[in-house]
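Trainee: with the sequence up front, the predicted model follows.
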Amino acid sequence: MDDSSLRLAYWGDPHYPRQFLNGLEGLRSEGLMLDVTLCAEGREIPCHRLVLSAYADYFHAMFCGVHSESKKDRIEILGVSAEALQQLVDYAYTSRITITTDNIQPLYEAANMLQIWPVESHCERFLIDHMSPQTCLGIWVLADKMLCTYLAEMARSYAAKYFEEVRKTEEFLELPMDFLKKYISDDDLNAMKEEEVIEAVMLWARHDLKERQKHLKELLEYVRFSHLDSEYLKNIIETDKEFAEASGIIKELMKGQSKKARSCQTFQGEILLLGGTSTDDDDEVKAQGNIYRLDTFGNCVDTTPLYILVQNSRWFAACVLGSDVIVTGGLRSLAWRYSPSLNTWTLLGLPGPARRGLHGMAVLQGQVYVVGGMSYNQDSLELFLMESTEVYDETADSWNEAAPLKQAVSNFGIANCVEKLYVFGGKISVDNLTNLVQCYDPAREEWTFVSPLPTPQNCVNACAVNSCIFLVGGQLNCVLCYNTEYDEYTEVTELLVPWDLSSATLCGHEIFITGGYNHATNTPVSTVQCFDVNSGTIMRLQDLPVPLWGHSVVTIPKL
């Protein structure tokens, strides 16, 4: 018998794990070979030591070590609810569990204590999926208790973004003092007016005034009094008894900014989505001829028709120059400049850049770069990849050739970081993706290769912050950080929903990932995901007005 026949003799039965679990559940339900009873809140749960030991590290240490419980037939499990313990034991035998808003907290706490990592992970995902202004503070407190830093930071970031809604919830009134201090001192607190912070503090204090009045002076140190209207302050000191008692510290704080108060470094900008493709009621693919204007919550605040000559172009690219949007690509060798403030379109630098699509654009040292992509031969109508790079000189209103890419590529991610351009992955043929990363140095006027991506990528998005470039979208299953200084990659956090064929833009310290395509269901998606670079967390915001993929998204600074 040769080696190949021996290898063919080994194969796996995909039904075996389920059959095995069914067999164990059958033994439990029939009361056979049971050798231990777990107890909680008066409920008794008969089970098998072997199953529990193989299922969780907590029980493995209990039954396989020198603990006295290893010899006991009846064990009291303290600190967990009976219902949660029953669910966790059932999960050991069935691999199934039901999580609801009613049982999430005791189940999460029990899974954490008993080190049931899969269930703990399911609970965290449930809390993320159900995060809202009404639940985020409770999730923050719970995650902090469970020492889940990532979930706690996500909930804190969410609460800061939605302060206007959160401060009106029941959870805000019940927020512990230590958490309230962290909350109102958060630099990311999205308070439109500082009066809202004062009102929130007073609302919290009055909810249990007898107990909380002693904290009022300390909390007021976190308010930016320099941002408050003097007449407003004078009025509440004269009319509000609680404030009158704290008038001394208020007058002291009004003289200068408290060291505990928030900073004022908030980026002001708005997000524009241009073009893209969606699906109508008949499931027919159609182009979207609109510009959608989003606020930093993902809300669509305005819709404007896309300029007809751009609207009829496929796979254009866009970038921001000053406070305007530059658009290139499609079937015409033209470039357009869009002024959002005036809602006007003007031709840019005739003749424009070469006819191309699926390319990239970025601004480097005040100049617009158009890079790579795909074009077609007008005679044979065959598509071909492009390696050319063109630069727009705003002073001369003209386009010039720059050094070509080392590798012709389309469908890539592009970013300007530390005065260099970086091109990530893309297509090097119709069917082949690449993990190559190309870097352009304007001082040397040449492209070079840097460390490749961990895996080949198509349609990835790149956003630069300081000396790092954050990659999202494409076939990535997480936010990937490329450090240009060390030329290395780090995985940051997993995506929340499908994001292939999405677009992304940096607004302040947040990356907004808009739309995309779900290949599992063959449908475009309308989700907006927001990745906070400072906290390393990602959250889901309001959906787009329509499902959208293959669009361009940019951030316009508010001057």
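Mentor: In hand now; what should we look at? Numbering: from 1, shown residues only.
Trainee: when you work out contacts or count neighbours from here on, use the C-alpha atoms and nothing else.
Mentor: Noted.
Trainee: next, count neighbours for residue 295.
Mentor: Using other C-alpha atoms under 10 Å, residue 295 has 14 neighbouring residues.
Trainee: could you find the closest non-adjacent residue to it?
Mentor: Of all residues beyond its chain neighbours, the one nearest residue 295 is residue 270 (5.6 Å), with distances taken as C-alpha to C-alpha, 6 or more residues apart in numbering.
Trainee: let's bring in a second model and compare:
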Amino acid sequence: GRLELKEDNIECLLSTACLLQLSQVVEACCKFLMKQLHPSNCLGIRSFADAQGCTDLHKVAHNYTMENFMEVIRNQEFLLLPATEIAKLLASDDMNIPNEETILNALLTWVRHDLEQRRKDLSKLLAYIRLPLLAPQFLADMENNALFRDDIECQKLIMEAMKYHLLPERRPMLQSPRTKPRKSTVGVLFAVGGMDATKGATSIEKYELRTNMWTPVANMNGRRLQFGVAVLDDKLYVVGGRDGLKTLNTVECYNPRTKTWSVMPPMSTHRHGLGVAVLEGPMYAVGGHDGWSYLNTVERWDPQARQWNFVASMSTPRSTVGVAILNGKLYAVGGRDGSSCLKSVECFDPHTNKWTLCAQMSKRRGGVGVTTWNGFLYAIGGHDAPASNLTSRLSDCVERYDPKTDMWTAVASMSISRDAVGVCLLGDKLYAVGGYDGQTYLNTVESYDPQTNEWTQV
């Protein structure tokens, strides 16, 4: 027989087919509804699928809702949801939103739609908003908002968020579900160039946490190995490196919005194996090798003047150095000085133009990945001697530096050794991307959760 599926009979057909366990009819109805999904009806379809036990349809409708959340909250269906359903939405990490303010504004719109009835649910629902991640001025406005002023539970939540801003040194103790950013608000991770099986790669890929997918983005203008990368003014800077033959001083800049490359003024010194980081506006190019010798010099790019200037040199030449910014200082970690890999660490204060030695790591590390989280510095992977040295070992070890105590502590090791590993913070986890394990150049990724001290494959 034939069944005609139309918008006005589909719900009745699907519920009857579910009741009679007519699996082919159920499948046809679900496929029909999947094609009908729109920001104005996806919440209703999601709820209906849940009630009928249609798990595939529920999953597709839920994913559609999350993907199109900005449009969904502008529709009548959202305003008519009961508080229990609003709570489920607000608890999700997967909604596609630019920032947490969007979610708060959506909640307030929903409450005001039926203020008398919904005011009593406000504090319960506000607990699902990641208030500590809102801007301080936004929190100040909230405190004075009549909706929150007379609600003690709301005031407690606002105070918790303000403490998070006022006491940055206590943030490790103030972690909670409300301090964990939603996946779409953490930004994206870029993997730039590197080595594939035999040669230098020119490709750039980006990883989005919410979709858990890598997508190709662009290609560099030429081959580069052992270059530095940093983000400045929402643009990706690729600095120095070598093209296989010679060491480079050139700089190129990629704008992800316009998908265009610009050539920037070159550094004064040719450098490969350098570290690059942005501190309080300017970008620093640290150490490296110029093709002849190991470098202790450091250059600073001034984005306003559009020029490079030298700042104080490090105490030690460092190539394949790891760099990161912590508490307004630039840290240079490990690297190679020509005779050996280094345990030593030094930090630069831009206000005094001086480098200061810090506590040494427990292991020598060249090709080390360095990043920061919550007031700590992490040194990840690397190698302990040049590859020409037959006793050279690659490292899966990770150690953490606490600037308050000037001490390094070993934390959980990665699943495999990774030399020349790319590392960065994305949300509240550290990501170790690619690297070299002694046999092959890697395309695998793992992430570290500092709160559980565990590594997980991505």
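Mentor: Now that the structure is in, tell me what you want to look at. It should be emphasised that the depicted structure is a prediction, and the values quoted were computed from it without experimental measurement.
Trainee: now name the helix or strand holding the residue nearest to residue 295 of structure 1.
Mentor: Assessed by DSSP states H and E, residue 270 of structure 1 sits inside strand 269-274.
Trainee: got the contact list for the residue nearest to residue 295 of structure 1?
Mentor: Applying C-alpha atoms under 8 Å, 6 or more residues apart in numbering to residue 270 of structure 1 gives the contacts 293, 294, 295, 296, 507, 555, 556, 557, 558.
Trainee: what packs against the helix or strand following the strand holding residue 270 of structure 1?
Mentor: Under the assignment DSSP H and E, the closest C-terminal helix or strand after strand 269-274 of structure 1 is strand 277-279. If you count contacts as 3 or more C-alpha pairs under 8 Å, 6 or more residues apart in numbering; DSSP states H and E, strand 277-279 of structure 1 packs onto strand 285-287, strand 523-524.
Trainee: setting aside sequence neighbours, what's the nearest residue to residue 222 of structure 2?
Mentor: Residue 222 of structure 2's closest residue in space is residue 202 (C-alpha to C-alpha, 6+ apart), at 6.5 Å.
Trainee: distance of the alignment partner in structure 1 of the one you found relative to residue 344 of structure 1?
Mentor: In structure 1, the residue paired with residue 202 of structure 2 is residue 289, using TM-score structural alignment. Per C-alpha to C-alpha, to the nearest Å, residue 289 of structure 1 is found 15 Å from residue 344 of structure 1.
Trainee: of those two, who's got more company?
Mentor: Between residue 289 of structure 1 and residue 344, residue 289 has the larger neighbour count (other C-alpha under 10 Å), namely 18 against 11.
Trainee: ok, the more buried one touching residue 313?
Mentor: No: contact between residue 289 of structure 1 and residue 313 fails when scored by C-alpha atoms under 8 Å: they sit 10.1 Å apart.
Trainee: hmm, back to that, which of the helices and strands packed on strand 277-279 of structure 1 is buried the deepest?
Mentor: Highest mean neighbour count of these: strand 523-524, a mean of 20 (counted as mean count of other C-alpha atoms under 10 Å).
Trainee: hmm, who's touching the helix or strand just after that one?
Mentor: Using DSSP H and E, the helix or strand that follows strand 523-524 of structure 1 in sequence is strand 528-532. Outside of strand 528-532 of structure 1, the residues within contact range by C-alpha under 8 Å, 6+ apart are 298, 496, 509-515, 537-544.
Trainee: how about a cut-off of 7 Å?
Mentor: Identification of contacts with strand 528-532 of structure 1 by C-alpha atoms under 7 Å, 6 or more residues apart in numbering yields 298, 509-515, 537-544.
Trainee: cool, and stretch 392-400 of structure 1?
Mentor: 348, 349, 350, 352, 353, 367, 368, 369, 390, 391.
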